[in-house]
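Asker: dropping a prediction and its sequence here:
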Amino acid sequence: MPLAKLALEDGTIYCGESFGAVGEVTGEVVFNTSMTGYQEILTDPSYRGQIITMTYPEIGNYGINDEDVEHSVPALSGFLVRQLSRIHSNYRSNTDLDSYLKKHNVIGLSGLDTRALVKHIRDAGAMRGVLSTEDLDDASLVAKAKAAPSLVGRDIVQEVMCKATTTWDERLDAWTETQIGSAVDSGNGAHVVCMDFGMKWNIPRHFASRGYRVTIVPGNTSAADIMKLNPDGVFLSNGPGDPEPLDYAIKTIAELLGKTPIFGICLGHQLLSLACGAKTFKLKFGHRGANQPVQDLTTKKVEITTQNHGFAVDADSMPDDLEITHLNLNDNTVAGVRHKKHPAFSVQYHPEAAAGPHDSHYLFERFQDLLSAAATS
């Protein structure tokens, strides 16, 4: 395999072997602590603008299949692994990781010391980097890393959200680019409108499996247009980057409060908090992995969660109408909130668990309770 290099903005250089696509990309260099689930990580739109480092040493051993993708194409900038498995073995696999990255033009780098890189990020914080198979000059690469755009203050949600109102068809297991009409009135169950800020597909899969009718709208849809769809509840999805530049989403959520039950995760959690008057801040290196411990302050139970975010809600900025319901036990950051007056709550993690543990599925039941209460009021 040809030589490739990763350069960080602080001048640190890592060498390795290229796999996947060739070329050059920039992005924020972060790490994920999951032992499995690399396919779901690759296709999670929340990784837009980031170069992902996997902490588990061998990646690619079970290949890639058609069922476990979380979006139609990968959104990340680059993929870093300690060792790329030379074989893939799983009865569901239909291609290997190297071929998959080539197909979707994603640059991979193997053979680097990922443990050293992760320790460096934990000490120095997530930083901008450049991954290249073309330019191998250290000084040139460091200059490019320093010039790369930061995620702070940028709206990258509009790069990954759906472009039109769509229906989720579990039989197709994909977005159907059909304008909503009479189709929204078909089927049974509660009607959930999902605001797509870069949503993973397992979320509408999860709602559909519970008998809900699911409509997906772009994240910049107005509150008036959402209410025209007659939702029984609104879901605020995950997504990439900094929540504060998303003024349009914050405005919409603020206008929806009190009109319909709301359930948010990850970026949706941050946006709900901002809409209620809280503030957010950038974490030093973020929380990314399928092994993050969270305590539900309501039940005192601890759940192991799947997380992927680089920003968090500031506990000291919590408005009177919002209460903290969950805490991340690694650093005591806010992991969940609930509105005291309106039927709205959110968590800073992925209860749909793709990939990851199923400890947090109870949150869908809490949302169902809000829908049922609203329907009878």
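Answerer: Received it, and whenever you're ready, just let me know what you need.
Asker: switch to C-alpha atoms for all contacts and neighbour counts from now on
Answerer: OK.
Asker: need the contact list for residue 263.
Answerer: 233-236, 344-346, 367 (CA atoms under 8 Å, 6 or more residues apart in numbering).
Asker: nearest to residue 307 among these?
Answerer: Nearest to residue 307, judged by CA to CA, of the contacts of residue 263 is residue 346 at 13.5 Å.
Asker: got the contact list for the closest one?
Answerer: 263-266, 268-269, 272, 336-338.
Asker: what about versus this one:
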Amino acid sequence: MFTIPESVRPIRDRVSRFIDDHLIPVELELGHGGPPARTLLKEIEEKAKAEGLYAIGHPAHLGGGGLSMLDYAYVNEVIGRCEPAQQALGTVSLQTVVMLDPVATEEQRERWVRPATMGELRIAFAVTEPGVASADPTGLRTTARLEGDEWVLNGRKWFISAADRAAVTIVMAKTDPDAPPHRQFSMILVPTGTPGYTVGEELQVMGLRSVLSGHYEVELDNVRVPKENLIGGRGDGFVLAQQRLGPGRIYHCMRWLGVAQRAFDYLCARANERLLGGAPLGDKQFVQEWIFDSYHQIAANRYLVLDAAAKVDRGEQARVELSAIKVSCAKMVNEVLDRAMQVHGAEGLTDRLPLELMFREARYGRIVDGPDEAHKQRVARTILRSYREGDGWDFGARGE
């Protein structure tokens, strides 16, 4: 089960070779960011487009490759081996495009969604706010008031990826304060050149200034946009957020499998090559345990991710599975990376190896798209409710 399909293997192999040839040799330069790195990454992105390797997981009717969730999982785990590959191969826009495509108007689709798919522009996504717990977004304070034919937005957002170079930002704002909490919010498209829209300083996260995106504060001061910039229906903000976050979580997990695979390669190579007291490190029981634990975690999580992808392809919401893999994969990749760094000793902490950069990027996985604690609660509550309603939780049936 979950053998790589023959129909997917050729594109997977091509993506792997492209990353090995064009991205891994310069990943440290790209990972530490700066204008020269962005120029270099753009050049690699154009090569990917020329080779037909760009946006292969995006919907075909938008110009993407149209791979199913499960088929894309086999490719995305290869993309995950090198963080800048997300940008170079177009993965970075996928979850936003998947959210927008079903609900966008034809004008929104042609102006924003299709160009984002093809890498012609970036769409930023602004939900989180300073001073507001992201685990309970009903507390968001940014407002949007309808005045005639315009929305007027006021508020502050932060950790907004690529805000410095996005063409448009999707803003989650309170539009209906008297509605039930989860119907108070809507999403509105705000072109970034609109008066009153200001991008602040970049937030340095885990010592990184990412060439991939960068994270910024954004201020909205009486920003006016046409009422037609509403996405979907009024009050649909939380519904749309889940349509973005659900796929986003599994895309993260797919890539973390690739990160873990590469860290595992480093771990095992070091265990065989490094001598201690005249014998390989791999002869030591501690190191053997690290290899066993890493193998076990990667294999188990890979099955869980592919199983969740198959469920999504069947039209299931798979909320329990998506939350579970988000927690489990984030924990797994951090632990496998930690072991790979440890077996390399002091060298593992330096930029002579990619491990320390990969480790810093992996750490925020336990927070991005929902902290571990929120997902654990969601899984437990869903399962307990199923038992209260008399259905229980049959793992055999869930695996069908």
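Answerer: It's in. Here the structure is a predicted model, which is why all the values come from computation and not from measurement.
Asker: where does the TM-score land?
Answerer: Comparison of the two superposed chains (TM-score structural alignment, normalised by the length of the first structure) gives a TM-score of 0.26, and 176 aligned residues with a CA RMSD of 7.1 Å.
Asker: can you tell me the helix or strand for residue 373 of the second structure?
Answerer: According to DSSP states H and E, residue 373 of the second structure maps onto helix 372-388.
Asker: and that helix, what's buried?
Answerer: Using 16 or more other CA atoms under 10 Å as the burial criterion, the residues of helix 372-388 of the second structure that qualify are 372, 375-376, 379, 383.
Asker: what packs against the next helix or strand after that helix?
Answerer: With elements assigned by DSSP H and E, the helix or strand that comes after helix 372-388 of the second structure is helix 395-398. Here helix 395-398 of the second structure touches no other helix or strand, going by 3 or more CA pairs under 8 Å, 6 or more residues apart in numbering; DSSP states H and E.
Asker: now the contacts of residue 346 of the first structure as TSV including secondary structure?
Answerer: Formatted as TSV, the contacts of residue 346 of the first structure follow (DSSP: H, G, I helix; E, B strand; the rest coil):
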residue	secondary structure
263	strand
264	strand
265	strand
266	coil
268	helix
269	helix
272	helix
336	strand
337	strand
338	strand
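Asker: now, of those residues, which are buried?
Answerer: Among those, the ones that count as buried by 16+ other CA under 10 Å are 263-266, 268-269, 272, 336-338.
Asker: report the two of the residues you listed separated the most.
Answerer: For those, the farthest-apart pair by CA to CA is 266 and 338; their separation is 14.0 Å.
Asker: rewinding a little: now the two most distant members of the contacts of residue 263 of the first structure.
Answerer: Largest separation among the contacts of residue 263 of the first structure by CA to CA: 233 and 346, giving 13.2 Å.
Asker: rewinding a little: can you put the contacts of residue 346 of the first structure in CSV and add distance to residue 194 of the first structure?
Answerer: As requested, the contacts of residue 346 of the first structure are exported to CSV (distance: CA to CA, whole Å):
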residue, distance to residue 194 of the first structure
263, 9
264, 10
265, 11
266, 14
268, 10
269, 13
272, 14
336, 19
337, 19
338, 19
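Asker: which one of those residues is nearest residue 376 of the first structure?
Answerer: residue 263 (18.6 Å).
Asker: how close does the closest one get to residue 17 of the first structure?
Answerer: 43 Å (CA to CA, to the nearest Å).
Asker: please apply the same query to residue 284 of the first structure.
Answerer: Going from residue 284 of the first structure to residue 17 of the first structure by CA to CA gives 28 Å.
Asker: ok, these two, which is more surrounded?
Answerer: Between residue 284 of the first structure and residue 17, counted using other CA atoms under 10 Å, the more crowded position is residue 17 (18 against 15).
Asker: now do the SS call for that one.
Answerer: On the basis of three-state DSSP, residue 17 of the first structure is classed as strand.
Asker: is it true that it touches residue 107?
Answerer: No: judged on CA atoms under 8 Å, residue 17 of the first structure makes no contact with residue 107 at a distance of 10.6 Å.
Asker: return the set of buried residues in the helix or strand containing residue 192 of the first structure.
Answerer: In this structure, residue 192 of the first structure is located in strand 191-196 according to DSSP H and E. Using 16+ other CA under 10 Å as the test for burial, strand 191-196 of the first structure gives 191-196.
Asker: in a markdown table, list those along with distance to residue 99 of the first structure.
Answerer: Output for the buried residues of strand 191-196 of the first structure, formatted as a markdown table (distance: CA to CA, whole Å):
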| residue | distance to residue 99 of the first structure |
| --- | --- |
| 191 | 39 |
| 192 | 37 |
| 193 | 36 |
| 194 | 33 |
| 195 | 33 |
| 196 | 29 |
